[in-house]
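Sharing a model prediction with you, sequence too.
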Amino acid sequence: MLRHADKLPDGGTLVVVSHGGTIRTTIGRLLGLEAHHWEGLGGLSNCSWSVLGEGARGWRLLEHNAGTLPEPVLGDDD
């Protein structure tokens, strides 16, 4: 997965689809968590997703087990 993420343009998005256990393991490894802490991430419900972002100090978990898209914010110019 990281080799694909490294090829993304700035601001690009990589979508990875897998089973919940595999996703939890991958997230735990990306965050640098020890294996016994991966369980603390909790399960991933069917059709739900997690969002990670790469920051100055490495990967960050921005959302976990999300199931709905955010509502658009309409401004005066819309």
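On my side now, so go ahead. Since the model is a prediction, treat every value here as computed from it, not as a measurement.

rest of the way, CA atoms for contacts and neighbours
OK.

quick one, strands of the chain?
Listed in chain order, the strands of the chain (DSSP state E) span 49-55, 58-66.

now for those, which one comes closest to Gly40?
Evaluated with Cα to Cα, the strands of the chain place strand 58-66 nearest to Gly40, the distance being 11.6 Å.

now the closest one, how far from the chain's geometric center?
Offset of strand 58-66 from its chain centre (Cα atoms, centre = their mean, to the nearest Å): 4 Å.

Same check on stretch 66-78?
With Cα atoms, centre = their mean, you get 20 Å for stretch 66-78.

Comparison target below:
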Amino acid sequence: MTHDAALRETYAGSWQGLTHDEILARHGEQYSAWKRGEPVRRGGGELETEVADRAAPVVLNHADKLPEDGTLVVVSHGGTIRTTIGRLLGLEAHHWEGLGGLSNCCWSVLGRGARGWRLMEHNAGTLPEPVLGDDD
């Protein structure tokens, strides 16, 4: 297992630590532009393309070192995962939102096909069912 800071979450500048309502109140126009798909440095932070610029090469580097039947598990935050998947699939940045978010504890599966990376599963998984003891 290795740790790479390039897989950290998107830096959102002055938006960091704010609730959704606080972001809307303080940065409403910037938020609206971001939701429309415009390249926005949320709170002065990173562009989504910059996140992909730093994260996708890390994934590719490790994937290139895998044996033929190997599996690489990458753990990160939803925004970083989404932008990296978009970059690996060759999608233009304004289409990355179409991948949708990634729920907590869920995963995506990519595989290499004849023409590049393919998205095989996205936002897959369910949280485990609680185990009930005899006294429940």
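Arrived safely, thanks for sending. Predicted model only: the values in this text are computed from it and were never measured.

Quick one: the strands of structure 1 as CSV, columns for distance to Asp78 of structure 1 and mean neighbour count too.
Supplementary listing: the strands of structure 1 in CSV, determined by distance: least, Cα to Cα, whole Å; neighbours: other Cα atoms under 10 Å:
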stretch, distance to Asp78 of structure 1, mean neighbour count
strand 49-55, 27, 13
strand 58-66, 27, 14
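
Out of those strands, the one nearest Leu31 of structure 1 is which?
Using Cα to Cα, the nearest of these to Leu31 of structure 1 is strand 58-66, at 5.7 Å.

In structure 2, which residues correspond to that closest one?
Aligned using sequence alignment, strand 58-66 of structure 1 spans residues 116-124 in structure 2.

That stretch against structure 1, how far on average?
On superposition with structure 1, the mean distance recorded for stretch 116-124 of structure 2 (mean Cα distance after the TM-score superposition for structure 1) is 0.1 Å.

What is the burial count for the alignment partner in structure 2 of Gly40 of structure 1?
When structure 2 is aligned by sequence alignment, Gly40 of structure 1 is paired with Gly98. Other residues near Gly98 of structure 2 come to 11 when the count uses other Cα atoms under 10 Å.

Next one: Gly28 of structure 1 from Glu54 of structure 1, what distance?
14 Å (Cα to Cα, to the nearest Å).

How about Ala5 of structure 1?
Ala5 of structure 1 is 10 Å from Glu54 of structure 1, by Cα to Cα.

Could you do His4 of structure 1 as well?
From His4 of structure 1 over to Glu54 of structure 1 the distance is 14 Å, taken as Cα to Cα.

try His64 of structure 1
Distance from His64 of structure 1 to Glu54 of structure 1, by Cα to Cα: 15 Å.

swap in Leu61 of structure 1?
Per Cα to Cα, Leu61 of structure 1 is found 9 Å from Glu54 of structure 1.

Name the residues that touch the match of strand 58-66 of structure 1?
With Cα atoms under 8 Å, 6 or more residues apart in numbering as the test, stretch 116-124 of structure 2 has contacts from 88-89, 99, 101-103, 106-112.

Let's see that with 7 Å instead.
Applying Cα atoms under 7 Å, 6 or more residues apart in numbering, the external contacts of stretch 116-124 of structure 2 come out as Leu88, Leu89, Leu102, Ser103, Cys106, Trp107, Ser108, Val109, Leu110, Gly111, Arg112.
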